[in-house]
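In: Any chance you can model this:
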Amino acid sequence: MKYPQLKLDNQLCHRLYMASNSVVRAYRDALNALELTYPQYVVMMALWEEDKVTIAQLLKKTAIDGGAMTQILKKMTDKQLLEVIQDDDDKRKKLVKLLPYGVKMQQQAAAIPQQIRCQFSSINEQEAIQLMTLLDKLNTDLA
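Out: Presented below is the predicted three-dimensional model:
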């Protein structure tokens, strides 16, 4: 090969791409039972952590693109998981608030993280924490 730096096996970015796709696939069955996509699940986790937040806060917390978030919130509103309402204090702000079905879904989703974690059988707990730390560093550098 004329340019070994272009060899696919030498690329961190390709490994991240493959890992990202593999993780989303791993979630597919569990999330299908809830009728959620992975991005919708991320939004739900953020709202279970803190409900009735501004769209701006939700964008920051989830790191989902604004255009994609609009579509996600519309679909989740149609599923009656949440609603987007005006802030009483500032009419320019929109708040995202879980509806009863969205709140109830948290109980159904509670086992998912452990189900997925069990699929990472070759990574121990310490390595998982180290991996999250490294990914946080990477995301901070690329932000």
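In: contacts and neighbour counts: CA atoms only from here.
Out: Fine.
In: Helices along the protein, start to end?
Out: Taking DSSP state H to define them, one finds helices in the chain at 12-34, 38-49, 55-62, 66-78, 100-109, 112-118, 125-142.
In: Could I get the buried residue list for the third one?
Out: This means helix 55-62. For helix 55-62, the neighbour count (16 or more other C-alpha atoms under 10 Å) marks 55, 58-59 as buried.
In: Compile those into TSV and extend it with columns for distance to Gln130.
Out: What follows is the buried residues of helix 55-62, written out as TSV (distance: C-alpha to C-alpha, whole Å):
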residue	distance to Gln130
Ile55	31
Leu58	26
Leu59	25
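In: Proceed likewise with the subsequent sequence, for comparison:
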Amino acid sequence: MNIRASLLPAGDTPTPMPLDEQLCFGLYAASMAITRLYKPTLDRLGITYPQFLVLQALHEQEGRTIGQIAARLGLESSTITPLVKRLEAAGLAERARNPQDERQVSVRLTEQGRERWAQTGCLAPLVMARCHVDPAALAALNADIRKLLDALNAGGRPEAE
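Out: Next up, the predicted model:
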């Protein structure tokens, strides 16, 4: 059920919303545009956007487990494992099993991974340069998006209709 439908009195038939009025589409399109903006920089460094996110998570906290990286990025562990394996094959990260619990795999940046991170760093200036928006306005937008994400995550799974 869309937002318009939930706001209508019972019995009224909602009209379909144009894509540009749908929040999910706006967020998706903006995310894709930002990823396209980052791509030339990431291509020069030989990493993908998901790999960049893993590097960032490891830069924030070394020695995270696969599960902790997945939780930080809002992804499944089964998605993170191949990303980490590719980073390891590229010499940017290393994995180690926890001797107390073999199921846990800890991931650390290698020296080369730390150097790559330093070359990549924060890509936000690319967005600010492209869209000519005041940094405070972008920070406020990001805060609003984080509140939305927190609210969506706190809401749990929607009930089946």
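In: hang on, the earlier thing: show me the one of the helices of structure 1 that comes nearest Lys91 of structure 1.
Out: Closest approach to Lys91 of structure 1 among the helices of structure 1 (C-alpha to C-alpha): helix 55-62, 13.1 Å.
In: Report the aligned residue range of structure 2 for the closest one.
Out: Using TM-score structural alignment, helix 55-62 of structure 1 lines up with residues 66-73 of structure 2.
In: Just give me the mean distance for that stretch relative to structure 1.
Out: Its matched residues in structure 1 lie on average 1.3 Å from stretch 66-73 of structure 2 after superposition (mean C-alpha distance after the TM-score superposition for structure 1).
In: Comparing the helices of structure 1, which stretch has the densest surroundings?
Out: helix 38-49 (a mean of 17; mean count of other C-alpha atoms under 10 Å).
In: any idea how far the counterpart of Leu138 of structure 1 in structure 2 lies from Tyr49 of structure 2?
Out: If you follow Leu138 of structure 1 across to structure 2 using TM-score structural alignment, you land on Leu148. Remark: distance between Leu148 of structure 2 and Tyr49 of structure 2 (C-alpha to C-alpha, to the nearest Å) = 23 Å.
In: likewise Glu60 of structure 2?
Out: 16 Å.
In: do Leu58 of structure 2 as well
Out: From Leu58 of structure 2 across to Tyr49 of structure 2, the span is 14 Å (C-alpha to C-alpha).
In: next one: His59 of structure 2
Out: Using C-alpha to C-alpha, His59 of structure 2 is found at 15 Å from Tyr49 of structure 2.
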